[in-house]
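Asker: what shape does this take:
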Amino acid sequence: MSNLYDCTFCFEDEGRDFRKITSKCVHRAVVCTECVRKHIETYIEKQLVEVPCPTNGCTKIMERHDIKNFTTDKNFEIYDSLAFKLAIHKIPDFRWCKALCGTGQIHLGKDETPIVICQTCNAKSCYTHKVSWHEGQTCEQYEENKKQTDFATKDYLSRISKPCPNCSMYIDKNGGCNHMTCKCSYEFCWL
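Answerer: Here you go, the predicted structure:
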């Protein structure tokens, strides 16, 4: 028979620390702090910032200070940075520098004045297309060239390759028989 204080994840009780998991939870902690830490790290590795309480049946989301209480300083820094980046992406007029200097800014000119000049490194980017500035082209010209390039790429791919009937990844045939095996493990006949 299991101890009332066994961790529901690792089933250990000896030397395990149990404490309230979130500031919102009202239940008794049934997951040890070590397993809560591992639970949080799994979410951070998947780049998810909404970390639910690991207790079965509890749907409470852990707050920032709850995460800080259970994880290492290094993992909390990763979590905090990810949470910041996800929050900043929700601002419609925010653009990251396309020169990858690591900064970004809100561009108030929107599509009417599409050139965004980075306040840190002075690199130019296009607000509308979210790419480095297409020097010598208006946004309309860039859009037209992009359509032509996309068409040419699709035409080229259709001549040298075929999409896998299972996953649609393009495959080219470089010799041998017509029996094809895709990276998704699906097998089909080239003909």
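Asker: when you work out contacts or count neighbours from here on, use the C-alpha atoms and nothing else.
Answerer: Fine.
Asker: and stretch 91-99, end to end?
Answerer: Chord length of stretch 91-99, first to last residue, is 20 Å (C-alpha to C-alpha, to the nearest Å).
Asker: let me fix that, I meant to ask about stretch 129-148.
Answerer: With C-alpha to C-alpha, one end of stretch 129-148 sits 16 Å from the other.
Asker: do the same with stretch 45-63
Answerer: Terminal residues of stretch 45-63 are spaced 18 Å apart (C-alpha to C-alpha).
Asker: gap between the residue nearest the centre of the chain and residue 68?
Answerer: Centroid-nearest residue in the chain, with C-alpha atoms, centre = their mean: residue 47, separated by 5.6 Å. From residue 47 over to residue 68 the distance is 16 Å, taken as C-alpha to C-alpha.
Asker: still on that earlier bit, surely the residue nearest to the centre of the chain is in contact with residue 82?
Answerer: Yes. Applying C-alpha atoms under 8 Å as the test, residue 47 and residue 82 come out as touching, 7.0 Å apart.
Asker: got the contact list for residue 188?
Answerer: 164, 165, 179, 180, 181 (C-alpha atoms under 8 Å, 6 or more residues apart in numbering).
Asker: another one to check against the first:
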Amino acid sequence: MSTAPSARYCPTRDLALDPLMSCKLCLGEFPQEHMTTISQCQCVFCSLCLKQYVEFLIKEGLETAISCPDSACPKHGHLLENEMEGMVAEESMQRYRRLQFEREVLLDPCRTWCPSSSCQAVCQLKEGEMELPQLVQCSVCRLEFCSACRDDWHKGHACQDNIFLPRVTSSFYNSDDDTPIKRCPKCKVYIERDKGCAQMMCKNCKRTFCWYCLESLEDDFLLIHYDEGPCRNKLGLSRASVIWHRTQVVGIFAGFGLLLLLASPFLLIASPFVLCCKCKCSKGDDDPLPT
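Answerer: The predicted structure follows:
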């Protein structure tokens, strides 16, 4: 009695029928089931790379609309919210939605945040009085404040004439070390500090400033600001780390200076040849064409 030979699994045959696809991020090749296509632009990436890309942008708060990771994307596509929900954790999605809402409030001239750190509600402004400071009353904590300077309501006094004293309850202007949220001193975007040193850089306007006093640190490469004054020793780094940072900065500037010093003789020697070649080229352009 003869029996038909049983079918055997052949991985080589399956690979031939299922061609590999290339990921533009890691340059690896994967089967189609390991790839994810962005619906707006139809760009394809491996699922792991795209997941790590989305999680990084959400964690850093760099973008409220997650764009296609391909910088040369012809359609400049963005990932939809339902696409991100399938690749990142729920905690990341909650942070993404919160960042989106905060940006919407910041860009909406008819809404503002309650300055009380214990409330943090969104307050509505009167549309017909947007150009002038107006009284705003929080519907949650009933706090009354000025829409322009966000201080206590000062009826009959202009904001510039009103002495601005930061409220103890304000999480945006309070210099308390435990304050988790403040506003950028330049663009007024809300910034949350979870941990790390006191040298902050706004991701919106790129301003570098001190977290405690909000003073600019744009030209303070050596962080001398934390050697004296009210912010003395508040950088949040060890003395060894500060010394190492300053050594690196000084080393970079010294390296550029040394490189320029070593290259200067060669530049002086080469300059006559460069000028000679330039003169010959200019002279050659003025010569008439041969007949």
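Asker: returning to that earlier point: just flag the most distant two among the contacts of residue 188 of the first structure.
Answerer: Comparing every pair within these by C-alpha to C-alpha identifies 165 and 179 as the most remote, at 13.2 Å.
Asker: what segments of the stretch 151-291 of the second structure are helices?
Answerer: For the stretch 151-291 of the second structure, helices defined by DSSP state H, counting those that start in this stretch occupy the ranges 239-286.
Asker: would you mark the buried spots in stretch 83-92 of the first structure?
Answerer: By 16 or more other C-alpha atoms under 10 Å, the buried positions in stretch 83-92 of the first structure come out as 83, 88.
Asker: where in the second structure does it fall?
Answerer: Mapping stretch 83-92 of the first structure onto the second structure (TM-score structural alignment) gives residues 100-109.
Asker: centre of the chain to the matching stretch, how far?
Answerer: Taking C-alpha atoms, centre = their mean, to the nearest Å, the mean C-alpha location of stretch 100-109 of the second structure is offset from the chain mean by 17 Å.
Asker: so which residues make contact with it?
Answerer: 64, 111, 112, 113, 122, 125, 130, 189.
Asker: state the distance from residue 107 of the first structure to residue 91 of the first structure.
Answerer: Look at residue 107 of the first structure and residue 91 of the first structure: by C-alpha to C-alpha, they are 10 Å apart.
Asker: doesn't residue 45 make contact with residue 25 of the second structure?
Answerer: Yes. With contact defined as C-alpha under 8 Å, residue 25 of the second structure reaches residue 45; the gap is 7.0 Å.
Asker: between those two, which one's more packed in?
Answerer: residue 45 (28 against 14; other C-alpha atoms under 10 Å).
Asker: quick check: the residue lying closest to the more buried one once chain neighbours are set aside vs residue 73 of the second structure, distance?
Answerer: Nearest residue to residue 45 of the second structure, sequence neighbours excluded (C-alpha to C-alpha, 6 or more residues apart in numbering): residue 23, at 4.7 Å. Residue 23 of the second structure sits 14 Å away from residue 73 of the second structure, going by C-alpha to C-alpha.
Asker: kindly report the same for residue 262 of the second structure.
Answerer: On the measure of C-alpha to C-alpha, residue 262 of the second structure and residue 73 of the second structure end up 44 Å apart.
Asker: likewise for residue 120 of the second structure?
Answerer: As defined by C-alpha to C-alpha, residue 120 of the second structure lies at a distance of 39 Å from residue 73 of the second structure.
Asker: what do you get for residue 162 of the second structure?
Answerer: Using C-alpha to C-alpha, residue 162 of the second structure is found at 51 Å from residue 73 of the second structure.
Asker: also residue 113 of the second structure?
Answerer: From residue 113 of the second structure to residue 73 of the second structure the distance is 37 Å (C-alpha to C-alpha).
Asker: again, but for residue 163 of the second structure
Answerer: In this view, residue 163 of the second structure and residue 73 of the second structure are 51 Å apart by C-alpha to C-alpha.
Asker: ok, the two, which is more surrounded?
Answerer: Higher neighbour count among residue 163 of the second structure and residue 73: residue 73, with 13 against 10, using other C-alpha under 10 Å.
Asker: quick one: that one and residue 41 touch, right?
Answerer: Yes. Judged on C-alpha under 8 Å, residue 73 of the second structure makes contact with residue 41 at a distance of 7.5 Å.
Asker: can you show me the strands along the stretch 101-250 of the second structure?
Answerer: Using DSSP state E, counting those that start in this stretch, the strands of the stretch 101-250 of the second structure run over residues 111-113, 122-124, 135-137, 144-146, 181-183, 190-192, 199-201, 208-210.
Asker: the fifth one - contacts with which helices or strands?
Answerer: Judged by 3 or more C-alpha pairs under 8 Å, 6 or more residues apart in numbering; DSSP states H and E, strand 181-183 of the second structure is in contact with strand 190-192.
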